[in-house]
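Novice: give me a model of this one.
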Amino acid sequence: MSKTIIKVENLSKRYRLGLKEKKSKTLAGQVANILKSPYDNYQRLRKLSRFGEEDESIFWALKDVNFEVKEGEVLGIIGKNGAGKSTLLKILSQITEPTSGKITLHGRVASLLEVGTGFHPELTGRENIYMNGTILGMTRREIDRKLEEIIDFSGVEKFIDTPVKFYSSGMKVRLGFSVAAHLEPEILIIDEVLAVGDYEFQQKCLGKMEDVSKNQGRTVLFVSHNMSAVQNLCSRGILLRKGEIYVEGITEDVLKNYIGGNSSTNFLDLEKNKIKGEGNQKIDLKAITISGSLDEELPVFPMKELFISLGIDFIEGFKNQGERIDIRIDNRLGQRLIWCSTKADNKLDLKSGKLTFKIPQCPLVPDEYVLTVFIHDGHDVANWYPHVMIFKVEDDTYFDSGMTIPNGQTNFIYPFELINSHK
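Specialist: As a prediction, the model looks like this:
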């Protein structure tokens, strides 16, 4: 049985935010505020030790986080911006002290948290390799042994004796990842390394992380918004929400919860569910119906007709000029499969109150899918509803022959028909 390499117990991190200074229009009022401020600060400090005490100056980045990571395991940590991912990695990398709780690490830790972290801009790439290696506890002899391999993997050998301040962000992350991955740490912590760099280098990174974990038995903590990379690389995952562990388990289940929960529906009333989009709100989306028929609610089957109907509303005085609506269908890992846009269609009439996209032959295999709707008023974003609903394509036979549709994906602007109808 693999031994535990990382153990996190009741880990919490608290920050105290800056407050807006109280101002008064009179001198007497301002003096009163100054005299009162020590008491206000004392009251806020009394509340810092408990989660339940609400105070506008207190922000808990992490709240009672508990988990373990085994030797050789690749753990994916996902969540929206501000969920606490980077704070957690900084604490594990011993860059930041926790407010409470305990972490136990068995082995040397190498971290790549930000592009070019730890690089001295005036030193050359070669000199930075030695400096980073020394910080990670390596001897000069160990670094000498790995030097050529590090330089070759990074792909910046032509500029290795150039000061790092002249490197692009992509070159810095190449060199930083190469150093962290090749200096044989027992624990490798990586935060969004795939956000920078070209496709070829991203594949090299994934291959190296897989080699480090599977062949060398080292432990990897991987944070990324690339759900496909998380799925392919990580055997287990953690979903963070507002500083707390929302879901922990096998990667597929964690990713499904992150993309859009577990429930699927073929009808969504946005007003009833109080779902608001992002934009100037000049054009509003009221309801969505997904069906295998235009006139009635029927299940959606592969290779049969697919109708996506949108109930549209708009503010008074709307001119109906230059607007467009896009719909996008993703799988539960966030990978785009189908995209339809009215941009090339001159018959768009939003004043009818209802717009339907008809896909003559649904190319999706039986599974659950995520719909995103984008509305543009011709000048600016009117409304954007990312991952607004999950719908299901039912199982069916392939042309009634008894054969199931083979697995596969599409990723292109899919042909469709546009149907305008009145409310």
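Novice: going by C-alpha atoms from here, please, whenever you check contacts or count neighbours.
Specialist: Fine.
Novice: do I have it right that V8 meets E68?
Specialist: Yes - the criterion here is Cα atoms under 8 Å, and V8 meets it with E68 at 6.2 Å.
Novice: and the two? which has more neighbours close in?
Specialist: Comparing V8 with E68 by other Cα atoms under 10 Å, the one with more neighbours is V8, at 18 against 13.
Novice: does that one count as helix, strand or coil?
Specialist: Here V8 is recorded as strand under DSSP: H, G, I helix; E, B strand; the rest coil.
Novice: and the gap between it and I91?
Specialist: 10 Å (Cα to Cα, to the nearest Å).
Novice: next, the structure of the following sequence, for comparison with the previous one:
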Amino acid sequence: MTATAEGRQRVVIIGAGYAGMYAARRLQAKLRRGEASVTVVDPRPYMTYQPLLPDAAAGSVEPRHVVAPLRQLLSRCRVLTATATAIDATRRTVRVTVGDGHVEELSYDVLVVAPGSVTRTLPVPGLREQGVGFTTVEEAIYLRNHVLAQLDLAASTLDPALRRRALTFVFVGAGYAGVEALGGLEEMARFAARRFYGSVDMSDMRWVLVEAMDRIMPEVGDSLAAYATRELRERGIEVRLGTTVSSMEDGSVVLDDGTHFDAATIVWTAGVSPHPLLASSDLPLDERGRAQCEATLQVEGFPRVFGAGDCAAVPDLTADEPGAVCPPTAQHAVRQAKVLADNVVAQLRGRPVRNFRHVYAGAVAALGLHDGVAEIYGVRVRGFPAWLLHRLYHLSTMPTVNRKARILADWSLAVPFPREIVALGELHEPREEFVDVAHR
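Specialist: Okay, here's the model as predicted:
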């Protein structure tokens, strides 16, 4: 294998999500000094712990505490804040674009492809203009501010139509992301209305969850999904199963069953797709656009390229059915990262690599404060115990003791003190007022 002029082999990691970041951390711990250089490429200088985004949106956790700074975590790696735009595995190069638009080409000896996934969109009229996702901390905080701003608007306006529109909240997609986002924001809005908005009652609000399948949360068993559906409906949330959105132009939501209403908030959580970077590569892809990998996490036909996480189709050696691949979950990505890093080190040292094998442990999900569902090795838990398991699990898997302590402090302070309820809309357009004054 080739090496740099300094004698070090070059490892390039694309993506700093679960797979990329955890792989980089293990590599910097396993590699001897001077053995190899590790470059991590990601458009953001931090890793977002997505399972805690609902807590950040609901005000239970400080937003900064659900992100982990890459330069702090990866002190022995080179962190390149840039966007990878193309991979030429034959030439062993990666093209990246940095913030000012400058394009660079990185050469590598070993490549780790872990850019993750992007929100899957559909050709729904108005989606581009009206919808907002729920995959980044920026989106989570925007939604928190937006929901509270709608309560302010509803409490101030005398127009009944404008009030109904402001108090109608629609979530499209009932996987984990959609259900947890809805549960957290609805619970926050209920608390805010009860404590601070005397003219807004929970019965004035309309929360709608739209799902194309005939059940919510396919990640858990039927009984837990049915329990979650009952819980949401008992809270007054409309759960519309087997339903799709036909249009949302100008905030006018039209469902395929003919239902029509206006909504000022439309959250799109209808699944994810592999990162589009893979389409700009010469790597073999499966029918869903994921890198076709072997059980060793090496991309088929390219032994110096490894894949993990949402963008990789990795054989599931623990599954009964032939041809099964690992599900795109954070649980699998973190465990793949460990094996991937060990295999990269083994390859650099000329040793044999090993297969990835992981038995799915289960899943946990929160439905709002003090309520949730969990399925751990076939044992089903619901209600408060499941919610507690959700918090304990994610606290344990959050990287660094620093972040664990800050999140635990946030949760602990929420017991004796009420959460802060204030919308800071200026965060999204901080120069708007200044520009307005300057133009006078």
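Novice: tm score of chain vs chain?
Specialist: For these two chains in superposition, a TM-score of 0.25 is obtained (TM-score structural alignment, normalised by the length of the first structure); 177 aligned residues with a Cα RMSD of 7.1 Å.
Novice: and the helices in the second structure?
Specialist: Under the criterion DSSP state H, the second structure contains helices at 18-30, 53-58, 70-73, 127-130, 137-156, 160-166, 176-196, 222-234, 330-348, 384-397, 401-413, 432-438.
Novice: give the buried residues for the first one.
Specialist: Meaning helix 18-30 of the second structure. 18-28 (16 or more other Cα atoms under 10 Å).
Novice: for the residues you listed, work out which two are farthest apart.
Specialist: Y18 and Q28 (15.6 Å; Cα to Cα).
Novice: ok, back up a step: so which of the helices of the second structure is nearest R206 of the second structure?
Specialist: Nearest of the helices of the second structure (Cα to Cα): helix 160-166, 8.2 Å.
Novice: V254 of the first structure belongs to a strand?
Specialist: No - if the criterion is three-state DSSP, then V254 of the first structure is helix and not within a strand.
Novice: pull the number of nearby residues for it.
Specialist: That count, for V254 of the first structure with other Cα under 10 Å as the rule, works out to 22.
Novice: was I right to think it contacts V230?
Specialist: No - the pair V254 of the first structure / V230 is not scored as a contact, 10.4 Å apart, by Cα under 8 Å.
Novice: how close does F196 of the second structure get to D55 of the second structure?
Specialist: For F196 of the second structure relative to D55 of the second structure (Cα to Cα), the value is 20 Å.
Novice: what about the two, which has more around it?
Specialist: Taking neighbours as other Cα under 10 Å, F196 of the second structure and D55 compare with D55 leading, 25 against 12.
Novice: thinking that one is in contact with G184, fair?
Specialist: Yes - when contacts are counted by Cα under 8 Å, D55 of the second structure is listed as touching G184 (6.7 Å).
Novice: tell me which element Q231 of the first structure is part of?
Specialist: helix 227-233 (DSSP states H and E).
Novice: quick one: list the elements packing against that helix.
Specialist: helix 199-210, helix 251-260 (3 or more Cα pairs under 8 Å, 6 or more residues apart in numbering; DSSP states H and E).
Novice: which other helices and strands contact the shortest one?
Specialist: The helices and strands touching helix 251-260 of the first structure, judged by 3+ Cα pairs under 8 Å, 6+ apart, are helix 227-233, strand 236-241, strand 244-250, strand 381-393.
Novice: about what we covered before: buried residues in the helix holding Q231 of the first structure?
Specialist: 227, 229-231, 233.
Novice: hmm, back to that, just the helices and strands packed on helix 227-233 of the first structure: most buried one?
Specialist: Highest mean neighbour count among those (mean count of other Cα atoms under 10 Å): helix 251-260, with a mean of 20.
Novice: check the first structure for its longest helix and report it.
Specialist: When the first structure is parsed with DSSP H, its longest helix is helix 27-46.
Novice: and it, what's buried?
Specialist: Quick answer for helix 27-46 of the first structure (16+ other Cα under 10 Å): 33, 44.
Novice: check whether K102 of the first structure really touches L11, as I assumed.
Specialist: Yes - contact status for K102 of the first structure versus L11: in contact at 6.0 Å, counting by Cα under 8 Å.
Novice: looking at those two, which is more packed in?
Specialist: L11 (20 against 14).
Novice: in what helix or strand does that one lie?
Specialist: Using DSSP H and E, L11 of the first structure falls in strand 4-16.
Novice: which elements pack onto that strand?
Specialist: So strand 4-16 of the first structure, by 3+ Cα pairs under 8 Å, 6+ apart, packs with strand 58-70, strand 100-105.
Novice: part of a helix, is A181 of the first structure?
Specialist: Yes - counting by three-state DSSP, A181 of the first structure is found in a helix.
Novice: how much space separates it from T134 of the first structure?
Specialist: 14 Å.
Novice: more neighbours, the two?
Specialist: A181 (23 against 14).
Novice: do you know which of the helices of the second structure lies nearest E105 of the second structure?
Specialist: Closest to E105 of the second structure of the helices of the second structure, according to Cα to Cα: helix 18-30, at 19.5 Å.
Novice: which strands and helices sit next to the longest strand along the second structure?
Specialist: In the second structure, assigned by DSSP state E, the strand with the most residues is strand 78-88. Judged by 3+ Cα pairs under 8 Å, 6+ apart, the packing partners of strand 78-88 of the second structure are strand 36-42, strand 93-98.
Novice: relative to strand 78-88, how tilted is the shortest one?
Specialist: Here the directions of strand 93-98 of the second structure and strand 78-88 differ by 120 degrees (axes from the mean of the first three to the mean of the last three Cα atoms, to 10 degrees).
Novice: how about residues contacting strand 93-98 of the second structure?
Specialist: Contacts of strand 93-98 of the second structure with the rest of the structure, by Cα atoms under 8 Å, 6 or more residues apart in numbering, involve 81-88, 103-108.
Novice: could you rerun that using 6 Å?
Specialist: 82-87, 103-107 (Cα atoms under 6 Å, 6 or more residues apart in numbering).
Novice: of those, which is the nearest to A438 of the second structure?
Specialist: Of these, the one sitting nearest to A438 of the second structure (Cα to Cα) turns out to be A82, at 33.3 Å.
Novice: neighbours around the closest one, how many?
Specialist: 24.
Novice: quick one, what contacts it?
Specialist: Residues near A82 of the second structure by Cα under 6 Å, 6+ apart: 41-43, 97-98.
Novice: and which of those residues is nearest to R206 of the second structure?
Specialist: P43 (36.5 Å).
Novice: I312 is in contact with I288 of the first structure, correct?
Specialist: No - counting by Cα atoms under 6 Å, I288 of the first structure does not reach I312; the two are 9.4 Å apart.
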